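Chemist: attaching a predicted model along with its sequence, questions to come.
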Amino acid sequence: RDPFMNYHSKFNEVTRMFLNEKEIEVLFAKDFKNERLSLVRDIFLFSCFTGLAYIDTQKLTHQNINLGLDGSQWIYTKRQKTKTTSNIPLLSQTEKIIEKYKNHPVCLNSGKLLPILSNQKMNAYLKEIADLCGINKELTYHIARHTFATTITLSNGVSIESVSKMLGHKSIKTTQHYAKILDKKVSEDMMELKQKFSDKKKIAISC
């Protein structure tokens, strides 16, 4: 007999942490006197606006940047974890960060797109950055990927199919777990629904 016949596993969904728009604005606006903190902040924000994990950001070179079908610059890469293709259009925020570090000694010597530190150092500095910016969250590099999926894309109307493709997910189910729909998006959708009902009511009254 199968000893696991009557066994049912339980799955507890983890609430994924991410930054909201206000926290992102605070990060952008903060003037760090420490050059290392400024660099870590910029690379973290780069991932917030591309959805790339630490290892995928670390291995980027200028050869990964090419013109897309729309004539703008895109990142073309493969995810280290899943080996899936991840093609991401560059937003103005990421283009400015790339431009800022194109002549950095580390980038010139290594050919890397950004002068990224070790994951351990990045996370250590991010905790310090969170304290200095008054962000009451345990800031880690992986939060950048969650932020891209939620605050940057889904809450601004980007389809979950497009988000899934940019994140390099093999299944859209993974994206559904990754990307929590924000209350803001729910509110906007319901306001649109209310407007539709209101328009229908006006038509019914006029008839």
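Modeler: Cool, got the structure. Residues are numbered from 1 along each chain as shown.

Chemist: please make it C-alpha for all contacts and neighbour counts, starting now.
Modeler: OK.

Chemist: gap between the residue nearest to the spatial centre of the chain and residue 49?
Modeler: Nearest residue to the geometric centre of the chain (Cα atoms, centre = their mean): residue 148, 1.9 Å. Using Cα to Cα, to the nearest Å, residue 148 is found at 6 Å from residue 49.

Chemist: residue 19 touches residue 149, doesn't it?
Modeler: No - between residue 19 and residue 149 there is no contact under Cα atoms under 8 Å: 10.6 Å.

Chemist: okay, one more to line up with it:
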Amino acid sequence: MIGHNLTERELEQIENTYYNNDRLERIKDCFIFSCYTGLSYVDVKELTLNQITIGIDATHWIFTKREKTNGRVNIPILPQAMAIIDKYRDASEKKENSLLLPLCSNQKANSYLKEISKDCGIHKNVTFHVARHTFATTVMLSNGVPIETVSKLLGHTKLSTTQLYARVVETKISEDIQNLLIRFETKKKKAMEVLEG
């Protein structure tokens, strides 16, 4: 469902929450990784170290195929995602299957995300799918990344699919401007009251 994304503040709240409990810390890390790469649950779960390579700009990229569409997707790795790769790299190198991140079933992951969002005071139904929406809207579009680029990063075959995310951003801008106008109006009324008082 479009519109289910975290705000910048909510994303920071989750990022800045640390767990001694390995299970919650791992899910939190995998979720944050998805928020900064746009990869879906299954694509994060299947990610291996050999899909991480040096890109055209001499920085780390993820070169993978989307499970859902089988389409190729190449994603430059943002520092927040790189920190998570580095955190789990040693453990991944020791495993025979070479899967990079320690992800349990989607159902369990979503149940742990409920716990995490409750701990952070976030009153939204936070599931793994929310991470992909957060990447598109909060991380990319809200920071001025062009929709065509976001579309490529998400592995969308049609730009119209990505435009749904842009509508979320426009709706948010509209709400923010409406709130601004209300604040202007309130200030104006107070100024008038002072003058009349």
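Modeler: Happy to help now that I have it. These numbers come from a predicted model, not from an experiment.

Chemist: part of a helix, is the residue nearest to the centre of the first structure?
Modeler: Yes - assessed with DSSP: H, G, I helix; E, B strand; the rest coil, residue 148 of the first structure lies in a helix.

Chemist: that one pairs with which position in the second structure?
Modeler: Using TM-score structural alignment as the criterion, residue 148 of the first structure maps onto residue 135 of the second structure.

Chemist: need the contact list for the nearest residue to its match once chain neighbours are set aside.
Modeler: Excluding the flanking residues, the one nearest residue 135 of the second structure by Cα to Cα, 6 or more residues apart in numbering is residue 35, at 4.7 Å. The contact partners of residue 35 of the second structure, taken as Cα atoms under 8 Å, 6 or more residues apart in numbering, are 131-135, 139.

Chemist: list buried residues within those residues.
Modeler: The neighbour count (16 or more other Cα atoms under 10 Å) marks 131-135, 139 as buried among those.

Chemist: okay, those residues in CSV with distance to residue 194 of the second structure next?
Modeler: Shown next, in CSV, are those (distance: Cα to Cα, whole Å):
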residue, distance to residue 194 of the second structure
131, 48
132, 49
133, 46
134, 44
135, 46
139, 43
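
Chemist: out of the residues you listed, which is nearest to residue 168 of the second structure?
Modeler: Taking Cα to Cα as the measure, residue 168 of the second structure lies nearest residue 133 of those, at 9.6 Å.

Chemist: what's the neighbour count on the residue lying closest to the closest one once chain neighbours are set aside?
Modeler: Using Cα to Cα, 6+ apart and skipping the chain neighbours, the partner closest in space to residue 133 of the second structure is residue 5 (5.2 Å). By the measure other Cα atoms under 10 Å, the count of residues near residue 5 of the second structure is 26.

Chemist: what's the counterpart of residue 5 of the second structure in the first structure?
Modeler: With TM-score structural alignment as the criterion, residue 5 of the second structure matches residue 18.

Chemist: check the secondary structure at its match for me.
Modeler: Three-state assignment for residue 18 of the first structure (three-state DSSP): coil.

Chemist: show me where the first structure has its helices.
Modeler: Applying DSSP state H to the first structure gives helices spanning 21-29, 35-48, 54-58, 92-101, 105-110, 119-133, 143-147, 160-167, 172-178, 183-206.

Chemist: ok, average deviation of the fifth one from the second structure?
Modeler: Helix 105-110 of the first structure: mean distance to aligned residues in the second structure after superposition is 4.8 Å, counting by mean Cα distance after the TM-score superposition for the first structure.
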